[in-house]
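Undergrad: predicted model and sequence follow; I will ask about them next.
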Amino acid sequence: MDSVIQNIAIYALPVIFAITLHEAAHGYVAKHFGDLTAYAQGRVSLNPVRHIDPVGTILLPLLTLLLGGILFGWAKPVPVNFSALRHPKQDMLWVALAGPGANLFMALLWALVIKLGIGLPESDLARPMILMGEAGIKINVILMVLNLLPLPPLDGGRIAVSLLPHHMAHSFSKIEPYGFMILLLLLITGVLGAIIGPFISITIQMVVLFFGLEV
């Protein structure tokens, strides 16, 4: 029981930051390119309460943390009216990339936290900083890689729609109503882990090596 409580304490802050900043980044970039939908609804915010989904942000991550496997979850999606963007098809690319980009940035910041923790060997803060930093890297890399899967409505699906020719993009976007069901099926069958696991491992190695840390 103590280890469960410890894991929750270590992962809580990184999970909340990872999901909150991911969604806020989408809203901020959408606002930059002309869509004020998320801004008008108060979703361009670092306040976690505005982005938390009780099931996706709290319950499911807790279950996957307790049961093992790939940490899985989501926040309330930031509303984006792509037709309100100045150049909808082109700007969609940057709006979609903003979330994974925010996760990569946070993974690097958590690696820096580990670096700082290692530099404080005599401090009571050192061990918690290192453990939280490791959790932060893991969570953000998982969210980044997962969201880059070319499956609507994930960010990777939006990116694919932005890059594909118009007729192909229209056909591909029709997958979106079934995307979440496909994702859950891949997760339950273990196919999802097999697909993204190697990319997660490689990315984590690159992040920690960037700061000269041990893998």
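TA: Received the coordinates, thanks. Keep in mind that what you see is a predicted model, and the values were worked out from it rather than measured. Residues are numbered from 1 along each chain as shown.

Undergrad: please count neighbours and contacts with C-alpha atoms only from this point.
TA: OK.

Undergrad: in this structure residue 43 contacts residue 26, no?
TA: No - look at residue 43 against residue 26 with C-alpha atoms under 8 Å: they stay out of range, at 9.4 Å.

Undergrad: what do the two both touch?
TA: Contact criterion C-alpha atoms under 8 Å, 6 or more residues apart in numbering; residues bridging residue 43 and residue 26 by contacting each: residue 78.

Undergrad: how much space between the most centrally placed residue in the chain and residue 197?
TA: Compute the mean C-alpha point of the chain, and by C-alpha atoms, centre = their mean the closest residue is residue 143, 3.2 Å away. Distance, residue 143 to residue 197, by C-alpha to C-alpha, to the nearest Å: 12 Å.

Undergrad: check it against this one:
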Amino acid sequence: MDTSIQELIVRLSVMAIPMVLAITLHEAAHAWVAWKLGDDTAYSQGRVSFNPSKHIDPFGTILIPATLFLFTGFVFGWAKPVPVVQSRLRRPRRDMALVSLSGPGMNFLLAILFALLLHTVFLLPASVADWVGQNFVAGIQINLMLGVLNMLPFPSLDGGKVLEQMLPYRQAQWFAAQEVRGNMILLTMFFLLPYLLNKMGLSAYDPYMWLVRWPTTALWNVIATVTGLN
């Protein structure tokens, strides 16, 4: 088998498990917090679950992330939205913000857990230690990237839903209406536009670097220090 193909298969195998865990637990956290705060809509649909099939969207969870990873090295995607009926929450605006924060919060907790697990790699047989270690490193990176990305105040992202709860009612309604086109706006701004500009020789435009990769690197350094990886 061609060396480049082998390397690609290894990269995909290292990314697959952490990515599925990151997305599954992110969505399960939304569903669990909504349930505990008074809305059992997601719970009744089985979304408080560690079963990936309950959360995966074939297009947003598999096709888009795999394509972007293969051609750009970046990870971006989405799962099936967790249904939340805001009016059923005990304190609708506050609780909706908490539900939204729970997904990225889970990703940051997972990043810390993967960092701690790196300390156990030396206990494994040499034949699997390297691959498992790469999974743990990928788990840190993927969860930090998803956590940072989802906290951006854009429609369709968790940060946008938090912002929506902070806006006056009229402005919040307008902001919520932009959610239907939110993912396309992000894909265009983060990937399509930089790609086209780069082809034109204008490589300085890179909002993904500014808004996601730099904060991810900063958080990586903090976690590495706190968990003793440094």
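TA: Everything's here; your move. Just so it is clear, the model here is predicted, and its values are computed rather than measured.

Undergrad: sorry, back to before: alignment lookup: the residue nearest to the centre of the first structure to the second structure.
TA: Counting by TM-score structural alignment, residue 143 of the first structure lines up with residue 146 in the second structure.

Undergrad: how close does its match get to residue 87 of the second structure?
TA: 28 Å.

Undergrad: got a list of what residue 27 of the first structure touches?
TA: 38, 39, 43, 44, 78, 79, 80, 95.

Undergrad: how much space separates the counterpart of residue 209 of the first structure in the second structure from residue 115 of the second structure?
TA: Here residue 209 of the first structure is matched to residue 225 in the second structure, going by TM-score structural alignment. Residue 225 of the second structure is 10 Å from residue 115 of the second structure, where distance means C-alpha to C-alpha.

Undergrad: give me the more crowded residue out of those two.
TA: Comparing residue 225 of the second structure with residue 115 by neighbour count (other C-alpha atoms under 10 Å), the higher total belongs to residue 115, at 24 against 11.

Undergrad: name the element the more buried one belongs to?
TA: Remark: residue 115 of the second structure resides in helix 92-117, with elements defined by DSSP states H and E.

Undergrad: that helix aligns to what range in the first structure?
TA: Under TM-score structural alignment, the match for helix 92-117 of the second structure in the first structure covers residues 88-113.

Undergrad: after superposing, tell me the mean distance of that stretch to the second structure.
TA: Its aligned residues in the second structure lie a mean 0.6 Å from stretch 88-113 of the first structure after superposition (mean C-alpha distance after the TM-score superposition for the first structure).

Undergrad: and stretch 146-163 of the first structure, how far out from the chain middle?
TA: 13 Å (C-alpha atoms, centre = their mean, to the nearest Å).

Undergrad: residues contacting that stretch, please?
TA: Contact with stretch 146-163 of the first structure is made by 89-90, 92-93, 96-97, 99-100, 168-170, 172-173, 175-177, 179-180, 196, as judged by C-alpha under 8 Å, 6+ apart.

Undergrad: so where's the longest helix in the second structure?
TA: Ranked by residue count and defined by DSSP state H, the top helix of the second structure is helix 3-36.

Undergrad: okay, buried residues for the helix or strand just after that one please.
TA: Sequence order places helix 41-44 as the next helix or strand after helix 3-36 of the second structure, per DSSP H and E. Residues 41, 42, 43 are the ones in helix 41-44 of the second structure that count as buried (16 or more other C-alpha atoms under 10 Å).

Undergrad: no more questions from me, cheers.
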